[in-house]
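*Asks:* sequence and predicted structure, then a few things I'm wondering about:
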Amino acid sequence: MSASLHRISGYDRAAYRAVARLSTPALDEPIRRVSDFANFSKLWFVVAGALAVFGGPRGRRAAVTGLTAIGATSLVVNQPIKKLTGERLRPDRRGLGVPVQRWVRMPASGSFPSGHSASAAAFAVAVGGVLPGLRPALRVTASVIAFSRVYTGVHYPSDVLVGVTIGALFGRLTGRLALRRWPPSEPNEKEHTS
């Protein structure tokens, strides 16, 4: 077991270093800003607000569903999972070669799993289940946020992959519960999917 974990850790560090070595200075500022804007799920609150204001009844339901998914995911990721996994230390950005111009503030919490990635996946999957027309744009946005956490040096790739998996599971569950509560075929209801 110990040998397997050591091997996985080696792959994790190798992938982290590969991202750190990417020569993409034009992306540094935009990705850093996206990563910062995702702090405390600000981006998702803005999207939920737009859906609530402009999306009609289904938009409001999608907003509530997405925010519920974030709440449930954040509670599970930031409490029991991070505590059970022993508060994995954050990567050593300087030692592993992440360019300083990419850096965002290093969170004080443990690294595993990524809460940003979990929340992004939860919101994208939950809202995409209620409003399928938004699914591609939400998933691309969630993917950029997840990638940004490795690109800026605050998470290892496995932190992000596990975070995305947990978030997607909670998003799927929340989306299914919402569709059960509010079936999409209610009469006299316009569908807002763009």
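*Replies:* Sure thing, it's come through. Numbers count the residues shown, from 1 in each chain.
*Asks:* when you work out contacts or count neighbours from here on, use the C-alpha atoms and nothing else.
*Replies:* Noted.
*Asks:* any idea which element the closest residue to G110 other than its chain neighbours lies in?
*Replies:* Take G110 and drop its neighbours on the chain: the residue closest to it by Cα to Cα, 6 or more residues apart in numbering is E87, 4.3 Å away. Using DSSP states H and E, E87 sits within no helix or strand.
*Asks:* check contacts around E87.
*Replies:* Applying Cα atoms under 8 Å, 6 or more residues apart in numbering to E87 gives the contacts S109, G110, S111, F112.
*Asks:* do a quick rundown of the helices in this protein.
*Replies:* Along the chain, counting by DSSP state H, helices occupy 2-20, 25-37, 42-54, 56-76, 82-84, 115-130, 135-151, 157-181.
*Asks:* and of the ones you listed, who's closest to D92?
*Replies:* For the helices of the chain, proximity to D92 was assessed by Cα to Cα; helix 2-20 is nearest, at 10.3 Å.
*Asks:* wait, A38 touches S117, no?
*Replies:* No - checked against Cα atoms under 8 Å, the pair A38 and S117 is beyond contact range at 9.3 Å.
*Asks:* do you know how far E87 is from R172?
*Replies:* To R172, E87 is 27 Å away according to Cα to Cα, to the nearest Å.
*Asks:* one more: V46?
*Replies:* As judged by Cα to Cα, V46 and R172 stand 21 Å apart.
*Asks:* swap in T24?
*Replies:* T24 is 34 Å from R172, by Cα to Cα.
*Asks:* which of the two has more neighbours?
*Replies:* Between T24 and R172, counted using other Cα atoms under 10 Å, R172 has the larger neighbour count: 22 against 9.
*Asks:* is it true that the more buried one touches V127?
*Replies:* No - counting by Cα under 8 Å, R172 stays clear of V127, with 9.2 Å between them.
*Asks:* try it against this one:
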Amino acid sequence: MLDRPARGQRTPRGLMRDLTALDQALYEAVTVTSTPELDSALRRLSAAADHSKISFAAAGLLALFPGRPRRAAVLGVAAIAVASASANLLGKRLVRRARPLRAADSPFPGRHVPMPESASFPSGHTASAVAFAAAVGPALPAATVPLGLLACAVGYSRVHTGVHYPGDVLAGAVLGTGAAAMVLATAGHWEKSGRLRLSPGAPTRR
């Protein structure tokens, strides 16, 4: 006979059900909370983050200044590329989680953005925003806090506007952090070996 879980012991499947229920409850708590002063701002922020437009604009601004800012811009854009590919080409295709069901009689329809056709898990917007912030921060410490706060706001806006569960956003943040770490490690290795020069004074191979 197969061993049954002891009383009070959670199976992996049971734990997943609990986490999904919690995720749903958190999402619903946001959808029924009235925040009229935030709705318009978060809707615009969510739309502005489509295709990483905010991050690319920041990268373009940083690239105007040689040295550390330009290096940070290159690292940030590279991290976006890795995070976006990981989220959209791997994560969404593997998990295929359905998007939240927004009620037709939602009490706050003005906060909504168009529902994407792609899968819900993970949040690509969050992954890219976090990846950019996490890659730029170590290269340009002055940008760490503002970009970090912006990434958090983008992530929350995806729940607030009704297109993602909180769990999707959390997964996107983890994915973005990992993408930035990979880009920073790879760039550091290449710079030390002389195969890449992103900062003044870095050695170049001849």
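*Replies:* Good, I have the coordinates. What you see is a predicted model, and the numbers here were worked out from it, not measured in a lab.
*Asks:* can you give me the TM-score here?
*Replies:* Superposed pair, TM-score by TM-score structural alignment, normalised by the length of structure 1: 0.89. Supporting alignment: 185 aligned residues with a Cα RMSD of 1.9 Å.
*Asks:* follow-up on the earlier one: tell me which two of the contacts of E87 of structure 1 sit farthest apart.
*Replies:* S109 and F112 (8.9 Å).
*Asks:* between these two, who's got more neighbours?
*Replies:* Between S109 of structure 1 and F112, counting by other Cα under 10 Å, F112 is the more crowded of the two (27 against 15).
*Asks:* contacting residues around that one?
*Replies:* The contact partners of F112 of structure 1, by Cα under 8 Å, 6+ apart, come to K82, T85, E87, R88, H155, S158, D159, G163.
*Asks:* and it, what pairs with it in structure 2?
*Replies:* Per TM-score structural alignment, the equivalent position to F112 of structure 1 in structure 2 is F121.
*Asks:* before we move on, what about V77 of structure 1?
*Replies:* Under the alignment (TM-score structural alignment), V77 of structure 1 maps onto A87 of structure 2.
*Asks:* I'd assumed A127 was in contact with that match.
*Replies:* Yes - applying Cα under 8 Å as the test, A87 of structure 2 and A127 come out as touching, 7.1 Å apart.
*Asks:* the more surrounded of these two?
*Replies:* Neighbours per residue, other Cα under 10 Å: of A87 of structure 2 and A127, the larger number sits with A127, 36 against 24.
*Asks:* contacts only, for the more buried one.
*Replies:* Contact partners of A127 of structure 2, counting by Cα under 8 Å, 6+ apart, are I80, A83, S84, A87, V169, A171, G172, A173, V174, L175, G176, T177.
*Asks:* ok, the fourth one - contacts?
*Replies:* When contacts are counted by Cα under 8 Å, 6+ apart, A87 of structure 2 touches P122, S123, G124, A127, G172, L175.
*Asks:* now do 7 Å
*Replies:* A87 of structure 2 sits next to P122, G124 when contact means Cα atoms under 7 Å, 6 or more residues apart in numbering.
*Asks:* with the fifth one instead?
*Replies:* Listed by Cα under 7 Å, 6+ apart, the contact partners of V169 of structure 2 are P122, S123, T126, G155.
*Asks:* ditto for L19 of structure 2
*Replies:* If you count contacts by Cα under 7 Å, 6+ apart, then L19 of structure 2 has nothing around it.
*Asks:* alignment lookup: it to structure 1.
*Replies:* Per TM-score structural alignment, L19 of structure 2 is aligned with I8.
*Asks:* and for G176 of structure 2?
*Replies:* Alignment note (TM-score structural alignment): G176 of structure 2 maps to G167 of structure 1.
*Asks:* its match and S119 touch, don't they?
*Replies:* Yes - with contact defined as Cα atoms under 7 Å, G167 of structure 1 reaches S119; the gap is 5.8 Å.
*Asks:* what touches both of these two?
*Replies:* Counting by Cα under 7 Å, 6+ apart, the residues touching both G167 of structure 1 and S119 are T73.
*Asks:* ok, S74 of structure 1 - how many residues close by?
*Replies:* The tally of other residues near S74 of structure 1 (other Cα under 10 Å) stands at 22.
*Asks:* what residues in structure 2 pair up with stretch 132-147 of structure 1?
*Replies:* Going by TM-score structural alignment: stretch 132-147 of structure 1 matches residues 141-156.
*Asks:* that concludes my questions; thank you for your assistance.
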